[in-house]
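> just coords:
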């Protein structure tokens, strides 16, 4: 099968498209013919080896984290899916940038019936991130105030819609040109990060979803009320992450130390800090499918590229200017 892969950590120019063995099927897994996949900033971080000390990958490694496609074969113990089902998922181990991928049935869900494969492929990673942050960790309730950083990005654009569905009042940060767009997504308060300081404009928030890390993460403490929650997908990892990835004993001790400073500052203000290590989850994706089919969440796609244009797609994602997601059409 044709696949996009790397044989070493490096940069975008190290991505190759060539033949790779079709992944083998296990008893609880499903083989999917991939129609479309999406490129995430996470893919660039994996490519560059940012996680190699904690989560090393085997080479050659097929890239890609989420996809939509059609079931072509099921394992002997698979009962939830059948050949011909249109599905989507966040990958387990096998990459999405390939003509075929294998995924555990527990990670898989039926694609929303009212959208295309390309739109469905834009959803798994970002919608699961938003769901696990706002529903699972923060348990957002109607009437609460939620700040979502980078509202025009892949995670932000879905998180705004989900938070509004949950009944929250939503603030977000973006650039001036994107203000009408994030307002249409449902944002109530919009901070132009180039001319305004969210730290000065917002206060007494219940939840902050941080997608930026660094100074933005620390400044977010100042907009939260006592008892609030700071959830980050870009900040330093915590104990829960160390338990989830189960590294060697040395890293298991070291990893939580990386977030000691932000956790200490948060604790002094009676704020809870969590690093979100998003996990594949077919049951949650099924709930997201219902929200898409009812019009509560609409996928947001900026550009679509052919498989052969993958390096151009990576370069565009790397600019950080994408509004929503960037899609690869793998096959018809």
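Received the coordinates, thanks. Keep in mind the model is a prediction, meaning the values are calculated, not measured.
> From now on I want contacts and neighbour counts done on CA atoms only, so please keep to that.
OK.
> neighbours around residue 19, how many?
Close neighbours of residue 19, defined as other C-alpha atoms under 10 Å, add up to 13.
> which SS state does residue 59 fall under?
Three-state call for residue 59 (DSSP: H, G, I helix; E, B strand; the rest coil): coil.
> So what's the residue count around the nearest residue to residue 187 once chain neighbours are set aside?
The shortest distance from residue 187 to any non-neighbouring residue, by C-alpha to C-alpha, 6 or more residues apart in numbering, is to residue 170 (5.2 Å). If you count neighbours by other C-alpha under 10 Å, residue 170 ends up with 25.
> One more to weigh against that first structure:
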């Protein structure tokens, strides 16, 4: 029996792609200790060196996520930071500069998007980053680098919540809190794409947009108690928790017996699992998995228009502190990104 290889391992012809060697140093946003947004500063730091299966990427744009702000403030992923100054940032879109070997399927010059293993490595608020090859995929051709940078962490989280944990399917009833945020706007689209009946909470200004994304019901959290209009929910995807108006506790009252409650910001409700069990519900938290295979699937969905990314604002690298302040105001629709270098 003959087996067809899954991908080509043909060595590229000489001269097909020319990528100059990276400089010795690069611009990056760093911080010397946890604190408010103004601890972020622009600095000149060494360009990282890839090892083994890593690729070196020139970062064109980087996503700005709530976990970034939480880590900068001393929570989030702070426990994994070995030393300061540190560079934040999990996701990016850019161009491969160095590949592990000549016949690698992502040769120099390839446009890619993905996630770095921050804080085990330097973050993406920098001109270059090293990335494990299993955490990267080809950038969707129809997206700009700024748009693509807004996808990885948020969309991978939404995929894990909706597809891998909730197992979204036709007829299932899913309630998504904070549906207009970075993770939320992908979760609404994916749940709708897989046939679920989606109810999403958001601000009044975002309700028409949430319906356009695929929500069958959109609820203004400021004027309507969702428990007054929602019942018999199979799955709650909670991107808020109990940090605002006991959203998590109230969610348990609208679920069918044995329903699944999924909490992302666990720091806002440490006792969620016990509360869910007492109410006769299943419960779990979720942490994003940087999976290049899923990124490739998401790229196909983005290319086909089945899902889309919405950018609220694009900041320049030196505006990272303002990007964090804007994020912490809590009114970002979709994603914000940093423009790191020229496309």
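Received, thanks. Given the structure is predicted, the values throughout are model-derived calculations rather than measurements.
> TM-score, when you put one on top of the other?
TM-score for the superposed chains, counting by TM-score structural alignment, normalised by the length of the first structure: 0.90, backed by 311 aligned residues with a C-alpha RMSD of 1.7 Å.
> follow-up on the earlier one: hang on, the residue nearest to residue 187 of the first structure in a strand?
Yes. Counting by three-state DSSP, residue 170 of the first structure is found in a strand.
> What's it aligned with over in the second structure?
Aligning on TM-score structural alignment places residue 170 of the first structure opposite residue 198 in the second structure.
> Help me confirm that that match comes into contact with residue 175.
Yes. Using C-alpha atoms under 8 Å, residue 198 of the second structure makes contact with residue 175 at a distance of 6.0 Å.
> In contact with residue 233 of the second structure, which residues are there?
By C-alpha atoms under 8 Å, 6 or more residues apart in numbering, the contact set of residue 233 of the second structure is 173-175, 254-256, 259.
> Restricted to strands, list the residues you listed.
Among the contacts of residue 233 of the second structure, the ones falling in strands (DSSP state E) are 173-175, 255-256, 259.
> who wins for most neighbours among those?
Tallying neighbours with other C-alpha under 10 Å puts residue 175 at the head of those, with 30 neighbours.
> what's near enough to touch that one?
Contacts of residue 175 of the second structure by C-alpha under 8 Å, 6+ apart are 198-200, 233, 235-237.
> how about TSV for the residues you listed, with distance to residue 165 of the second structure added?
Output for these, formatted as TSV (distance: C-alpha to C-alpha, whole Å):
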residue	distance to residue 165 of the second structure
198	16
199	17
200	18
233	15
235	10
236	11
237	10
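> all strands for the stretch 51-200 of the first structure, in order.
Using DSSP state E, counting those that start in this stretch, the strands assigned to the stretch 51-200 of the first structure run over residues 61-62, 66-74, 86-90, 100-104, 108-110, 145-148, 169-174, 189-192.
> still on that earlier bit, in contact with the residue nearest to residue 187 of the first structure, which residues?
145-148, 160, 163-164, 186-189.
> mind checking how far it is from residue 157 of the first structure?
Distance, residue 170 of the first structure to residue 157 of the first structure, by C-alpha to C-alpha, to the nearest Å: 12 Å.
> now swap in residue 261 of the first structure and tell me
Distance from residue 261 of the first structure to residue 157 of the first structure, by C-alpha to C-alpha: 29 Å.
> And for residue 267 of the first structure?
Where residue 157 of the first structure is concerned, residue 267 of the first structure sits at a distance of 29 Å (C-alpha to C-alpha).
> Give me the more crowded residue out of those two.
Using other C-alpha under 10 Å as the criterion, residue 267 of the first structure and residue 157 rank with residue 157 on top: 30 against 14.
> what sits against the alignment partner in the second structure of residue 193 of the first structure?
Residue 193 of the first structure maps onto residue 221 in the second structure, with residues paired by TM-score structural alignment. With contacts defined as C-alpha under 8 Å, 6+ apart, residue 221 of the second structure is in contact with 201-204.
> do residue 128 of the second structure as well
Contacts of residue 128 of the second structure (C-alpha under 8 Å, 6+ apart): 26, 47-48, 56-59.
> which one is the alignment partner in the first structure of it nearest to, not counting chain neighbours?
In the first structure, the residue matched to residue 128 of the second structure (TM-score structural alignment) is residue 100. Counting by C-alpha to C-alpha, 6+ apart, the nearest residue to residue 100 of the first structure once its immediate chain neighbours are dropped is residue 33, at 4.6 Å.
> same deal with residue 27 of the first structure?
In space, residue 27 of the first structure is closest to residue 75, 4.1 Å off (C-alpha to C-alpha, 6+ apart).
> Please verify my assumption that the one you found contacts residue 24.
No. Applying C-alpha under 8 Å, one finds residue 75 of the first structure not in contact with residue 24, separated by 10.0 Å.
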